[in-house]
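*Asks:* Here is a sequence with its predicted model. Questions after.
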Amino acid sequence: MDFAFLFNNIIELTITGLALGAIYALVALGYTMVYGVLQLINFAHSEVFMYGTFAVAWMVFFLHGSDSVSQGLGKAFPLLLAALVAAMVMSAAIALLLERVAYRPLIKRGAPKLIILISAIGASFSLAEIMGLRDQISGWIGLEDNLDVYVGKARDVYSLPVTIQPHDLFPIGNYTVRDIDVLVIGAALAMMLGLDMFVRRTRFGRGIRAVAQDSESAALMGVNSSRVIQLTFLIGGLMAGAAATLYMIRIGSTRQNAGFILGVKAFTAAVLGGIGNLRGALVGGLLLGVVENYGSAVFGSQWKDVVAFVLLILILLVKPSGLFGEALGKARA
């Protein structure tokens, strides 16, 4: 155990942990929104995020080409903005497809929640395998050669041709904060604030909270629960697409199973903050990212996942409702 390394680099570990945790938090919002409304865990949400990462890569390949370059954040900003739109559209579309195919028919039939949960797990594996078979699927329709840059080596790591080169901004202690750190953390905070205001202040947000609190009473008051559920999946997909863009800016590569571990971490963040609580998802994600970094510094990077899940167990033993137990349906107006 290397506590000296932790103390000597605690500022760097904290800031980079917050940046990683911000991505967890944005994905965790999807889990929290769906659970708050349906009392169900959307385990396929990790694949919603994964499809967003591919949308980022495909848009960059489409607009930039396959030539490998290194660019600063400012120069690459227009390209990244287009990639952000593509990722949010892709993830939102996949989320709505999930709601339509894997959830709505079962909900209408009054299926037990366990059955719906199994459907979500099946949808998760199906989406991941479809992405892993994209080369064969394109071959079936005779477009494998034309789309090779997008579908080739479908199960290998898929990297961006544009590497985002971070630039130093200002020092804090022995660490110099970089523009990518500020972008990721700032974007997550801004989107979380916007979503929180949407849920608390708008008519659609009141509908979401009404269905989350009591769907039958909300229906009697004229709230269309089906549209509220669709809106919930849509918002979760949009947040996952934004998280996918920030992930690709930091990591620069993805693959067909990239959503699995990150999705589990995001679910951990949601439970840690209090499943069904929007602000809790943000705090849980940021806390998880920081604790992971601290654990990696002390025990080694191979213990990173262990530290994260031990933290989850400890929180659930001490406070099973998470750090913020207030559910979405009980949020203040």
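*Replies:* Yep, that arrived.

*Asks:* Could you use CA atoms for every contact and neighbour count after this?
*Replies:* Will do.

*Asks:* And the strands in the stretch 201-333 of the chain?
*Replies:* Along the stretch 201-333 of the chain, the stretches classed as strands by DSSP state E, counting those that start in this stretch are 253-254.

*Asks:* One more: the stretch 1-150 of the chain?
*Replies:* Taking DSSP E, counting those that start in this stretch, the strands of the stretch 1-150 of the chain run over residues 69-72.

*Asks:* Buried residues of stretch 236-248, list them for me.
*Replies:* Within stretch 236-248, the residues that count as buried by 16 or more other C-alpha atoms under 10 Å are 236-248.

*Asks:* Select from these every entry located in helices.
*Replies:* 236-248 (DSSP state H).

*Asks:* Can I get the residues you listed in JSON lines including distance to residue 21?
*Replies:* Below are these laid out as JSON lines (distance: C-alpha to C-alpha, whole Å):
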{"residue": "236", "distance to residue 21": "17"}
{"residue": "237", "distance to residue 21": "18"}
{"residue": "238", "distance to residue 21": "18"}
{"residue": "239", "distance to residue 21": "14"}
{"residue": "240", "distance to residue 21": "14"}
{"residue": "241", "distance to residue 21": "16"}
{"residue": "242", "distance to residue 21": "14"}
{"residue": "243", "distance to residue 21": "11"}
{"residue": "244", "distance to residue 21": "13"}
{"residue": "245", "distance to residue 21": "14"}
{"residue": "246", "distance to residue 21": "11"}
{"residue": "247", "distance to residue 21": "11"}
{"residue": "248", "distance to residue 21": "14"}
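
*Asks:* next, the one to line up against it:
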Amino acid sequence: MSGDSLAQHLANGISLGSLYALIAIGYTMVYGILLMINFAHGDIVMMACYFAFFGITVFHIPWYITFVGVIIATAILGVVIERTAYRPLRDAPKNSVLISAIGASFLLENLANYLFSGRPMRFPNIELLSQNISIGGIQIQAICLVIPVITIISLVVLLHIVNHTKTGMAMRAVSKDYEIARVMGVDIDKIISITFIIGSSLAAIGAIMWGIRYPGITPMMGVMPGLKCFIAAVIGGIGNIKGAVLGGFILGLGEILIVAFFPQLSGYRDAFAFIVLIVILFYKPTGLLGEKTTEKV
């Protein structure tokens, strides 16, 4: 393999890994606070793609204004899901919340199928971001350069919020024990809503980047990316923001490089994520950056 070819594959792997990382953060934030998996997260990504599609192609809103509106609309959707599907079950057994999360996922998929039809649609072409840029001997789509930058900026901002603000302090308190946090005066409902707002906003940003990079939109498009981003969060240590980013990069680079070095295995590309998950859970069940925790009762 030539140096230019390897560089091309590395650029694609970093881009894909950044996308996984961006979406995985939403999973890990919700789990870190509520100890529950928001299985509707991948479908929130799908809905954000449809929001962008209709904003640009139907309502003819400039793409940069549409993208801001998509982030706001997706954040609102995340809060609506939290308040209708999760908040009423706050004190219910974990299995009830899990079933509700799966139900919310199926609801979004079928709602999208009913409203938008199952016919594949193409994400609007944003020429500024979809053009190819020549760097040395390789051709890189502009969005491939933007995605890692957006991911790093999002990570830095999020870590600042979590570690250096009062809201972040409240999030950390709730993640340790929300009953004690409530006694200490923390508004639990507000903090959980903020968590869903942040997670859904990152999902919207990831959806926009994903749509530009992989333009096909269908009601089921969020299933596999959502599953892989969940796996990325588990690999890194679910509940750990840096771990989610690390897991995303491992999956993204691994998927691209395994096909680059072993083209005959290209049909098993999706299986790579599950193999890595099994290996990580076997040797380090809490994930690469996870810490041992005790189940809340």
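*Replies:* Nice, thanks for sending it over. The structure presented is a predicted model; accordingly, all values stated were derived computationally and were not measured.

*Asks:* Quick TM-score on the pair, please.
*Replies:* Here the TM-score for the pair of chains, by TM-score structural alignment, normalised by the length of structure 2, is 0.92; 289 aligned residues with a C-alpha RMSD of 1.9 Å.

*Asks:* still on that earlier bit, closest to residue 111 of structure 1 among the buried residues of stretch 236-248 of structure 1?
*Replies:* residue 236 (23.0 Å; C-alpha to C-alpha).

*Asks:* That closest one: what's it in contact with?
*Replies:* Listed by C-alpha atoms under 8 Å, 6 or more residues apart in numbering, the contact set of residue 236 of structure 1 reads 27, 29-31, 33-34, 92, 95.

*Asks:* What residues in structure 1 pair up with stretch 225-238 of structure 2?
*Replies:* Counting by TM-score structural alignment, stretch 225-238 of structure 2 pairs with residues 262-275 of structure 1.

*Asks:* Outside of the matching stretch itself, list whatever touches it.
*Replies:* Against stretch 262-275 of structure 1 from outside (C-alpha under 8 Å, 6+ apart): 24-25, 27-29, 31-32, 35-36, 43, 45-47, 276-277, 279-285, 287-288, 308-309, 312, 315-316, 321-327.

*Asks:* Give the aligned equivalent of residue 194 of structure 2 in structure 1.
*Replies:* Using TM-score structural alignment, residue 194 of structure 2 sits opposite residue 231 in structure 1.

*Asks:* any idea which of the contacts of residue 236 of structure 1 is the one closest to residue 208 of structure 1?
*Replies:* Using C-alpha to C-alpha, the contacts of residue 236 of structure 1 come closest to residue 208 of structure 1 at residue 33, 9.0 Å.

*Asks:* what about the closest one, neighbour count?
*Replies:* Using other C-alpha atoms under 10 Å, residue 33 of structure 1 is surrounded by 31 other residues.

*Asks:* before we move on, what about residue 70 of structure 1?
*Replies:* The number of residues packed near residue 70 of structure 1 is 12, by other C-alpha under 10 Å.

*Asks:* Would you agree it is in contact with residue 160?
*Replies:* No. Contact status for residue 70 of structure 1 versus residue 160: not in contact, 10.4 Å apart, counting by C-alpha atoms under 8 Å.

*Asks:* shared neighbours, those two?
*Replies:* With C-alpha under 8 Å, 6+ apart, residue 70 of structure 1 and residue 160 have no common neighbours.

*Asks:* and stretch 197-216 of structure 1, how far apart are its ends?
*Replies:* In stretch 197-216 of structure 1, first residue to last residue: 25 Å (C-alpha to C-alpha, to the nearest Å).

*Asks:* Trace residue 296 of structure 1 over to structure 2, please.
*Replies:* Using TM-score structural alignment, residue 296 of structure 1 pairs with residue 259 in structure 2.

*Asks:* which residues does its match contact?
*Replies:* Taking C-alpha under 8 Å, 6+ apart, one finds 265-266, 269 in contact with residue 259 of structure 2.

*Asks:* Identify the single longest helix in structure 1, thanks.
*Replies:* With secondary structure taken from DSSP H, structure 1 has its longest helix at helix 10-38.

*Asks:* Looking at the ones in helices among the buried residues of stretch 236-248 of structure 1, which is nearest residue 20 of structure 1?
*Replies:* residue 247 (8.4 Å).

*Asks:* Show me what the closest one aligns to in structure 2.
*Replies:* Residue 247 of structure 1 maps onto residue 210 in structure 2, by TM-score structural alignment.

*Asks:* count of neighbours near the spatially closest residue to that match that is not a sequence neighbour?
*Replies:* By the measure of C-alpha to C-alpha, 6 or more residues apart in numbering, the closest residue to residue 210 of structure 2 outside its immediate chain neighbours is residue 19, 7.0 Å from it. By other C-alpha under 10 Å, the residues close to residue 19 of structure 2 number 29.

*Asks:* which residues does residue 19 of structure 2 contact?
*Replies:* Per C-alpha under 8 Å, 6+ apart, neighbours of residue 19 of structure 2: 147-148, 151, 206, 209-210, 248.

*Asks:* Swap in 7 Å and give it another go.
*Replies:* 147, 206, 210 (C-alpha atoms under 7 Å, 6 or more residues apart in numbering).

*Asks:* quick one: what's aligned to it in structure 1?
*Replies:* Checking TM-score structural alignment: residue 19 of structure 2 goes with residue 23.

*Asks:* I'd like to know how far that match sits from residue 31 of structure 1.
*Replies:* Plainly put, residue 23 of structure 1 is 13 Å away from residue 31 of structure 1 if you go by C-alpha to C-alpha.

*Asks:* try residue 151 of structure 1
*Replies:* In terms of C-alpha to C-alpha, residue 151 of structure 1 sits 29 Å off from residue 31 of structure 1.

*Asks:* next one: residue 108 of structure 1
*Replies:* 21 Å.

*Asks:* neighbour-wise, which of these two wins?
*Replies:* More neighbours surround residue 31 than the other of residue 108 of structure 1 and residue 31, with 32 against 9 (other C-alpha under 10 Å).

*Asks:* Verify the stated contact: the more buried one with residue 44.
*Replies:* No. In this structure residue 31 of structure 1 lies outside contact range of residue 44 using C-alpha atoms under 7 Å: 9.5 Å.

*Asks:* ok, now which ones touch the residue located most distally from the centre of structure 2?
*Replies:* Here structure 2 reaches farthest from its C-alpha mean at residue 2, the gap being 32.9 Å by C-alpha atoms, centre = their mean. Residues near residue 2 of structure 2 by C-alpha under 7 Å, 6+ apart: none.
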